[in-house]
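Peer 1: Sharing a sequence plus its predicted fold:
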Amino acid sequence: MPWKDTTIMEQKIEFICEWRTGKYTITELCKRFEISRPTAYKIISRFENCGYEGLLELSRKPRGTHPNATNAKVVNRILELKENHKLWGAKKIWKLLYKDYPAEDIPTVLTVHNILKKHGLVSPQKRLRRVKPIHPIFDPKECNEVWSADYKGKFLMGNKKYCHPLTITDSKSRFIFTAKGHYKENLQSAKSEFTKVFRKYGIPKQIHTDNGSPFGSVAAIQRFTRLSYWFIELGILPVFSDPAHPEQNGRHERMHRDLKAACSKPAAYDLKAQQRRLNRFVREYNHVRPHEALNMETPASVHDFSTRSFPEKTPKFDYESTMKVLKVTKSGAVRWGAYNWVYLSASLKGKYVGALEIGNGIWRVFYRNVFLGYFNQNELRTKEQSVRLETNLV
């Protein structure tokens, strides 16, 4: 009879008992139990050397240490890094091993993943639906060409108050300049934090934001707000994602996902404690965490300071002599002639704009060196009424 997986030990014992009676030959026993002669002699040899314990199944695991096995110290370090950085995957942990061990002692990324999986430290990934690749609307080629800024979605702290983290990053190096928790999303809070960052790191050429307050407004001319006009005064061009398209600033949104996982689940009790968590996240993100888009380098190792320093006083600006200089009133309009008005934006009240005629009564309006829109003075004369500035000629 053949060996059965569930009664293999019983079959071996029965075979030995029959053999010990001396009534059967090896050939007869092999035929009865349907095994080969080498198998029969192997069982008899084990019984004679070790008794019935020798009939137990032997482990198929290789004896001694496998020559390609990962060093125990490296394995312990992998587990230690995972304990310290629970949200990191195998690739980032593998990169950090190079700080502690020579290259020949470091296993592959797959081996690191298998070690983590063996110890139950790998969470199953949800199968994601395939989507068309999304490319950023602004893809800078060097540091400080474009910065990104946004208020990460609010979350409730332990004291039942909301925290609104303002984040500012460099789009090229992914370096986080700040993650500042505020109670409200307003101009005063944002401008104060931007000032601190500008003083420390310099100013960029452009700042990319969405269309939410205080950064932009879809109802305003060119979507500019009071904060936008302050950027323009500093020599920074405000640029925006298309309305309802946050994926166009995907690099910043991806960082927000990591920030949320690290700092808001769960949140701290109050804003002071929450700020310590935000600061800790920024330090780790900038100086410790390898970034795949940077060839597994850290943002701090890639980023360069801006060569454009922050002006403590608003720089003066002189319009060209060919322009007509107009002051914006409290209502956000400029007077045109004796009775007519051209409405621009209340965010420009008290400031001076320049108007340049391009022919046929069409005027282009600028704030400093940034184009705002057009207006047609012929409409003012024929309709004798105020008009709004238009961004496109009809």
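Peer 2: Nice, thanks for sending it over. Numbers count the residues shown, from 1 in each chain.
Peer 1: all contacts plus neighbour counts: C-alpha atoms, from now on.
Peer 2: OK.
Peer 1: quick one: the residue nearest the centre of the chain from Lys272, how far?
Peer 2: For the chain, the residue lying nearest the average C-alpha position, counting by CA atoms, centre = their mean, turns out to be Met255 (2.5 Å). The gap separating Met255 from Lys272 is 22 Å, by CA to CA, to the nearest Å.
Peer 1: Doesn't Ser163 belong to a helix?
Peer 2: To be clear, residue 163 is Cys; Ser isn't right here. No: per DSSP: H, G, I helix; E, B strand; the rest coil, Cys163 lies outside any helix segment and is strand.
Peer 1: Enumerate every residue touching it.
Peer 2: 154-157, 181-184, 271 (CA atoms under 8 Å, 6 or more residues apart in numbering).
Peer 1: Quick check: chain neighbours aside, which residue is closest to Glu142?
Peer 2: Distances taken as CA to CA, 6 or more residues apart in numbering place Lys172 nearest to Glu142, at 6.0 Å, with adjacent residues excluded.
Peer 1: Next up, the contacts around that neighbour.
Peer 2: 139-146.
Peer 1: likewise Pro238?
Peer 2: Taking CA under 8 Å, 6+ apart, we find Pro238 in contact with 206-209, 224, 228, 231-232.
Peer 1: another structure for you, compare them:
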Amino acid sequence: MSVMEQRYHAVMEVLESLVPVAEVAERYGVSRQSVHAWLRRYAEGGLPGLADRSHRPRSHPAQVDAVVAALICQLRRDHPRWGPRRLLHELGVRGVVPLPSRSTVYRVLVREHLVAGRGRRRPRSSYTPWQRPAPMQLWQLDITGKVWLADGTELKLVTGIDDHSRFVVIAGVVRRATGRAVCAAFAAALQEYGCPEQVLTDNGKQFTGKFNRPRPAEVLFDRMCRKNGIEHLLTAFRHPTTTGKIERWHQTLQRECLDGHGPCPDLQAAQAMIDVFRLEYNTARPHQALDMATPAVRFSPVPAPQRALLPVWLPSGLSAVPAVVGPGVSVEVGLGPAGTVCDGPGRGQGRSDVGRSTLTPPAGRRGEPGWGPALAVEVDRVVPECGNLAVRPQQFWFGPALAGRAVRLWISTTTVHVMLDGQRVKTLPSRFNELQLARLLDAGARPAGPPPGPPSVAMLAAGAAVELERTVTAVGIVALGGHTLQVGSALAGQRVTLRLEEHLIHVVLDGLLWRTLPSPLEPEARGRLRGARLAGPAPTVAQDPPRVQRRVSCRGGIQVCRQRVHVGLPHAGTIVTVEVDQRRFRILDEHDTIIKTVPRTNTQEVTRHKAYGHTGRSA
């Protein structure tokens, strides 16, 4: 019998059989008080009154008030990212007395299904905090992205935070996170707050040249730290938790600012958005790691008298630097707002005239008067059959389509200009030093004149065809003049040539025409494209590569043109289609989706097109 049935039988023995309560209690192994309680509950509620009841008290003097619990739930619904600590702080701000405990707030949230319950964590007291005892002792610096413009451009954000106070000292939006842009944001923070004792960064090339190859070098950021007496600390490789405070601020910025804000129209609007959030974070938003104080309460910059005694050293090149020049030629490049670069007079916005300088380096052969580090030489070379031209320490990729063509290289210690048919086709960073340039002179190279410039805008916009190179993204897209062109995922990761005619764009790979698209650009806009040059001969129309079928073996492999190709075990037993190109095999499934692309290692002809038995030689 169940417990409820036993209670019922005990009650019936007392009421109907008139058995004494003491005897009934002894028989059922309970106290006399229990039997009397059963009799009372049966008289009040009948048979249901004998069911088990909860021992929970009807009230408790320490129970949280219903009004306070409703306020906790309302604050959580209005601010879904607030946790128990922040909610407890907000209750104190609103004058709730007495304040409940943090665990009580958590239990209210779990009971109302506003948070998911989880296991008990280690107490915060068991963690050893890692922070400096005073502000301005250590700054953590980093670079992040995910700041978008309306045209799809991703901006970069140079950030810095004080280790002791969590005060954000740097939050500069730049178009490209170059070393100069990072140093410009760092210099603005040094001028505003003074120099910290140490800075902590990762091993990015914007911050350090310690790991440069073939030899280490001192980058501009390292030089600024050395000149200002700042010790530069680096994190271990693949250990981002070392800069955990700045990484945590990136997460807060993403959740509380960027996720709730759409793309910005321009860079200035993005900077204004970041500045508003930075001001709120530093002065108004309570920080849990600071016992709900704001970072501005714990932060204090270097006093003005101390900064006057030891002013901040800034390189004059941050205001204006000379561009890549040749003998007797100088071009000024200024640094615009938020680290944007503007070259030449009248270009860009907010051009700074402070520290503007020119450079006119001498040139000559080694051992002659005037020979110096600004030496530039010109060499003529012929592209080999493989398309990869090597000139001493540097290699230049042209592709097999340009094999046998004569090219001219304008080489200095900073830049290499590549010219084809008298036109500049690309500009690359130089890996040559002064000694290697002198050896080129001794080997027959000639001293170079001014660096070659791009074709004039008027010439490119006059109606002539224009060519330029772009790299296809992983999803088959190239960017051109603020527009995105879908050229096909089959070209993902490859360098293609775009030939722009009046209303058409031809996609060319290795001299063969792959696709023709309508041009979204106005004719006069073609001359302003980066890397544009006058077009050469029209490309040859690419022939469709032959297709063959193969059945994948039980081990996931096939054989095409006497070359074994591993497709993968998930495709075992299926029939796949193989496009046989001159350089690669493309394996496609039954829906013509590319499964795999494999380089071709031989020149054997296709002798079998079907997946079964047919071995007759194809024409």
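Peer 2: Done, it's in. Keep in mind the model is a prediction, meaning the values are calculated, not measured.
Peer 1: Surely Arg32 of structure 1 and Met1 touch.
Peer 2: Yes: Arg32 of structure 1 lies in contact with Met1 (CA atoms under 8 Å); the separation is 5.7 Å.
Peer 1: For the residue nearest to the centre of structure 1, give its distance to Leu237 of structure 1.
Peer 2: For Met255 of structure 1 relative to Leu237 of structure 1 (CA to CA), the value is 23 Å.
Peer 1: How about Val342 of structure 1?
Peer 2: Relative to Leu237 of structure 1, Val342 of structure 1 is positioned 24 Å away (CA to CA).
Peer 1: all strands for structure 1, in order.
Peer 2: Assigned by DSSP state E, the strands in structure 1 fall at 146-151, 155-156, 162-170, 176-182, 206-209, 237-240, 324-327, 333-336, 340-343, 352-359, 362-367, 370-376, 387-388.
Peer 1: can those go into a markdown table with extra columns for distance to Asn114 of structure 1?
Peer 2: Converted to a markdown table, these look like this (distance: least, CA to CA, whole Å):
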| stretch | distance to Asn114 of structure 1 |
| --- | --- |
| strand 146-151 | 37 |
| strand 155-156 | 35 |
| strand 162-170 | 34 |
| strand 176-182 | 32 |
| strand 206-209 | 40 |
| strand 237-240 | 43 |
| strand 324-327 | 68 |
| strand 333-336 | 66 |
| strand 340-343 | 65 |
| strand 352-359 | 64 |
| strand 362-367 | 59 |
| strand 370-376 | 56 |
| strand 387-388 | 64 |
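Peer 1: what about the helices in structure 1?
Peer 2: For structure 1, the helices defined by DSSP state H cover 8-21, 26-33, 37-50, 72-84, 90-96, 109-118, 187-201, 226-233, 250-263, 271-287, 299-302, 377-383.
Peer 1: now the ones you listed in JSON lines, with distance to Lys324 of structure 1?
Peer 2: Below are the helices of structure 1 laid out as JSON lines (distance: least, CA to CA, whole Å):
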{"stretch": "helix 8-21", "distance to Lys324 of structure 1": "102"}
{"stretch": "helix 26-33", "distance to Lys324 of structure 1": "110"}
{"stretch": "helix 37-50", "distance to Lys324 of structure 1": "106"}
{"stretch": "helix 72-84", "distance to Lys324 of structure 1": "62"}
{"stretch": "helix 90-96", "distance to Lys324 of structure 1": "58"}
{"stretch": "helix 109-118", "distance to Lys324 of structure 1": "65"}
{"stretch": "helix 187-201", "distance to Lys324 of structure 1": "30"}
{"stretch": "helix 226-233", "distance to Lys324 of structure 1": "19"}
{"stretch": "helix 250-263", "distance to Lys324 of structure 1": "40"}
{"stretch": "helix 271-287", "distance to Lys324 of structure 1": "47"}
{"stretch": "helix 299-302", "distance to Lys324 of structure 1": "46"}
{"stretch": "helix 377-383", "distance to Lys324 of structure 1": "13"}
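Peer 1: Leu166 of structure 1: which of these is closest?
Peer 2: Leu166 of structure 1 lies closest, by CA to CA, to one member of the helices of structure 1: helix 187-201, at 7.4 Å.
Peer 1: Against which helices or strands is the closest one packed?
Peer 2: Using 3 or more CA pairs under 8 Å, 6 or more residues apart in numbering; DSSP states H and E, the elements in contact with helix 187-201 of structure 1 are strand 176-182, helix 226-233.
Peer 1: Compute the distance between Pro240 of structure 2 and Leu18 of structure 2, please.
Peer 2: To Leu18 of structure 2, Pro240 of structure 2 is 81 Å away according to CA to CA.
Peer 1: coming back round to it: could you point out which of the helices and strands packed on helix 187-201 of structure 1 sits nearest Asn279 of structure 1?
Peer 2: Closest approach to Asn279 of structure 1 among those (CA to CA): strand 176-182, 7.0 Å.
Peer 1: what's the mean gap between that closest one and the aligned bit of structure 2?
Peer 2: Aligned to structure 2 and superposed, strand 176-182 of structure 1 gives a mean residue distance of 3.4 Å (mean CA distance after the TM-score superposition for structure 1).
Peer 1: Touching, Gln11 of structure 1 and Leu29? I think so.
Peer 2: No: if you go by CA under 8 Å, Gln11 of structure 1 and Leu29 don't touch, sitting 11.8 Å apart.
Peer 1: Looking at the two, which is more packed in?
Peer 2: Remark: of Gln11 of structure 1 and Leu29, Leu29 carries more neighbours, 20 against 17, as counted by other CA atoms under 10 Å.
Peer 1: Report how many residues lie close to Leu220 of structure 2.
Peer 2: Neighbourhood size, Leu220 of structure 2 [other CA under 10 Å]: 20.
Peer 1: What residue in structure 1 is paired with it?
Peer 2: In structure 1, the residue matched to Leu220 of structure 2 (TM-score structural alignment) is Arg226.
Peer 1: My guess is that match contacts Glu233. True?
Peer 2: No: the pair Arg226 of structure 1 / Glu233 is not scored as a contact, 10.7 Å apart, by CA under 8 Å.
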